[in-house]
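Peer 1: dropping a prediction and its sequence here:
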Amino acid sequence: MGSTGASSGRPAETRDRDGEGRARNARPRDGLGRPLPYGADGVARQPEGVVRAARETVREAQSLLDAGRPFHAHEVFEDAWKSGPEEERTLWRGLAQLAVGLTHSARGNAVGGARLLRRGAGAVEEWAAECGERRPYGMDLDGLAGWARELAGRVARDGGGVDAGAEAPRLRGRGAP
């Protein structure tokens, strides 16, 4: 008699696992990263663990944000956070939190979205203050923190359900490619 996976109702031996046996959810996901039923058409997932140059990270994340896919942009920032230089981890973690905050806000989770937007804004401001750098890799950290705080206030006041593509920040500031 096999055990059953608690959340999926599938036998434990058929759980999604990677090559090292770690649990990996292979369910398809929608554009905001929400799991869909097995067999459903989903959005292609961002590959995990990709090491990119910092400017490539910014470019790829901006493209995903512009496409209304902040969950996927978060994964790009998370790769930089985990593989980048130790002194930049607060920066990349803060950017990942901004993307997740936008994700939660778009999913309708106003409390979580606002909280993560504020936390991410604080992290990028902290990094900028410690390093004395306001525009790393061409990014406008003051503008990003202001965007995040403004959106957090609006989401907290009006509720979630924002359009992720329409609300996407410009990492390099207004008018920047």
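Peer 2: Good, I have the coordinates. For clarity, every value in this text was computed on a predicted model and none was experimentally measured.
Peer 1: only C-alpha atoms for contact and neighbour calcs from this point on.
Peer 2: Will do.
Peer 1: quick one: the residue most central in space within the chain and T4, what's the gap?
Peer 2: To find the centre residue of the chain, average its C-alpha atoms and take the closest one (Cα atoms, centre = their mean): that gives H74, at 2.1 Å. Look at H74 and T4: by Cα to Cα, to the nearest Å, they are 31 Å apart.
Peer 1: repeat that for L95.
Peer 2: Taking Cα to Cα as the criterion, L95 is separated from T4 by 37 Å.
Peer 1: neighbour count for these two, which is higher?
Peer 2: Between L95 and T4, counted using other Cα atoms under 10 Å, the more crowded position is L95 (31 against 14).
Peer 1: mind listing what the more buried one touches?
Peer 2: The contact partners of L95, taken as Cα atoms under 8 Å, 6 or more residues apart in numbering, are H74, F77, G120, V124.
Peer 1: and for G101?
Peer 2: Neighbours of G101 in contact, by Cα under 8 Å, 6+ apart: G112, G113, A114, R115, L116, L117, G120.
Peer 1: need the buried ones from those selected in PyMOL.
Peer 2: A single PyMOL command selects the buried members of the contacts of G101 (16 or more other Cα atoms under 10 Å):
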select buried, resi 112+113+114+115+116+117+120
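Peer 1: against that first model, consider the following:
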Amino acid sequence: MNARDRDVEGRARSARPRDGLGRPLAYGAAGVERQPEGVVRSGAETVREAQRLLDAGMPFHAHEVFEDAWKSGPEGEAPLWRGLAQLAVGLTHAARGNAVGGARLLRRGADGLAGCGDAYGIDVAGVVGWARGLADRVEAGEEIDPAGEAPRLGGPADPA
């Protein structure tokens, strides 16, 4: 039995490469570069980087960006970043074919965001509507293309 990969604090960290949806690949396979953990960004930088990753069909990686903001940002913003992270994970599961987990996380994220006001140019109501609509489609058995389904965080009029 192989010892699990660990970081400097002793936490399990798989060194296996991953695909664009965060699925582990065989050691030595070409994968997608992982997001560095613990990066502190401004809210605007978080939104820009997460949108770039969502547009590239990499919602798993976008979730890591939101998670960094959730853990390092002001406590009052935690519900916003947590909800967005849950939506990104929901999109990840949906794109992987896990309809139950995808729909559940999309709805959980939408419910968490529903009480948040717009911040950093994020059209919260629009994102909530997107998530609930996508959850319904996932449950109906639609195949999900993560890049094609990427939410526009700033709403349709925001090109960022």
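Peer 2: That came through fine. Note that this is a predicted model, so its numbers are computed, not measured.
Peer 1: overlay them and tell me the TM-score.
Peer 2: After superposition, the two chains reach a TM-score of 0.97 (TM-score structural alignment, normalised by the length of the second structure), with 159 aligned residues with a Cα RMSD of 0.9 Å.
Peer 1: and D68 of the second structure, what helix or strand is that in?
Peer 2: The secondary structure element spanning D68 of the second structure is helix 59-72 (assigned by DSSP states H and E).
Peer 1: elements contacting that helix?
Peer 2: Using 3 or more Cα pairs under 8 Å, 6 or more residues apart in numbering; DSSP states H and E as the contact criterion, the secondary-structure elements in contact with helix 59-72 of the second structure are helix 43-55, helix 78-96.
Peer 1: out of these, deepest packed?
Peer 2: Using mean count of other Cα atoms under 10 Å, the stretch among those with the largest mean neighbour count is helix 78-96, at a mean of 26.
Peer 1: that helix aligns to what range in the first structure?
Peer 2: The alignment of helix 78-96 of the second structure onto the first structure (TM-score structural alignment) covers residues 89-107.
Peer 1: over to stretch 131-138 of the second structure?
Peer 2: Under TM-score structural alignment, the alignment places stretch 131-138 of the second structure onto residues 148-155 of the first structure.
Peer 1: identify the residues contacting the strand or helix carrying R157 of the first structure?
Peer 2: For R157 of the first structure, the enclosing helix or strand under DSSP H and E is helix 141-158. Residues outside helix 141-158 of the first structure that contact it (Cα under 8 Å, 6+ apart): 98, 105, 110-111, 113-115, 117-118, 120-122, 124-125, 128, 134-135, 162, 169-171, 173.
Peer 1: just stretch 37-52 of the second structure next, same as before
Peer 2: 61-66, 68-69, 72-73, 120, 122, 152-153, 160.
Peer 1: for stretch 24-36 of the first structure, same thing?
Peer 2: Here stretch 24-36 of the first structure has contacts from 16-18, 37-45, 68-72, 103, 106-107, using Cα under 8 Å, 6+ apart.
Peer 1: if we can go back for a sec, what about the match of helix 78-96 of the second structure, distance to the chain center?
Peer 2: 5 Å (Cα atoms, centre = their mean, to the nearest Å).
Peer 1: can I get the contacts of G101 of the first structure in JSON lines with secondary structure?
Peer 2: Shown next, in JSON lines, are those (DSSP: H, G, I helix; E, B strand; the rest coil):
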{"residue": "G112", "secondary structure": "helix"}
{"residue": "G113", "secondary structure": "helix"}
{"residue": "A114", "secondary structure": "helix"}
{"residue": "R115", "secondary structure": "helix"}
{"residue": "L116", "secondary structure": "helix"}
{"residue": "L117", "secondary structure": "helix"}
{"residue": "G120", "secondary structure": "helix"}
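Peer 1: will you turn the contacts of G101 of the first structure into a markdown table that also has distance to L32 of the first structure?
Peer 2: Putting those into a markdown table (distance: Cα to Cα, whole Å) gives the following:
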| residue | distance to L32 of the first structure |
| --- | --- |
| G112 | 15 |
| G113 | 13 |
| A114 | 16 |
| R115 | 18 |
| L116 | 15 |
| L117 | 16 |
| G120 | 18 |
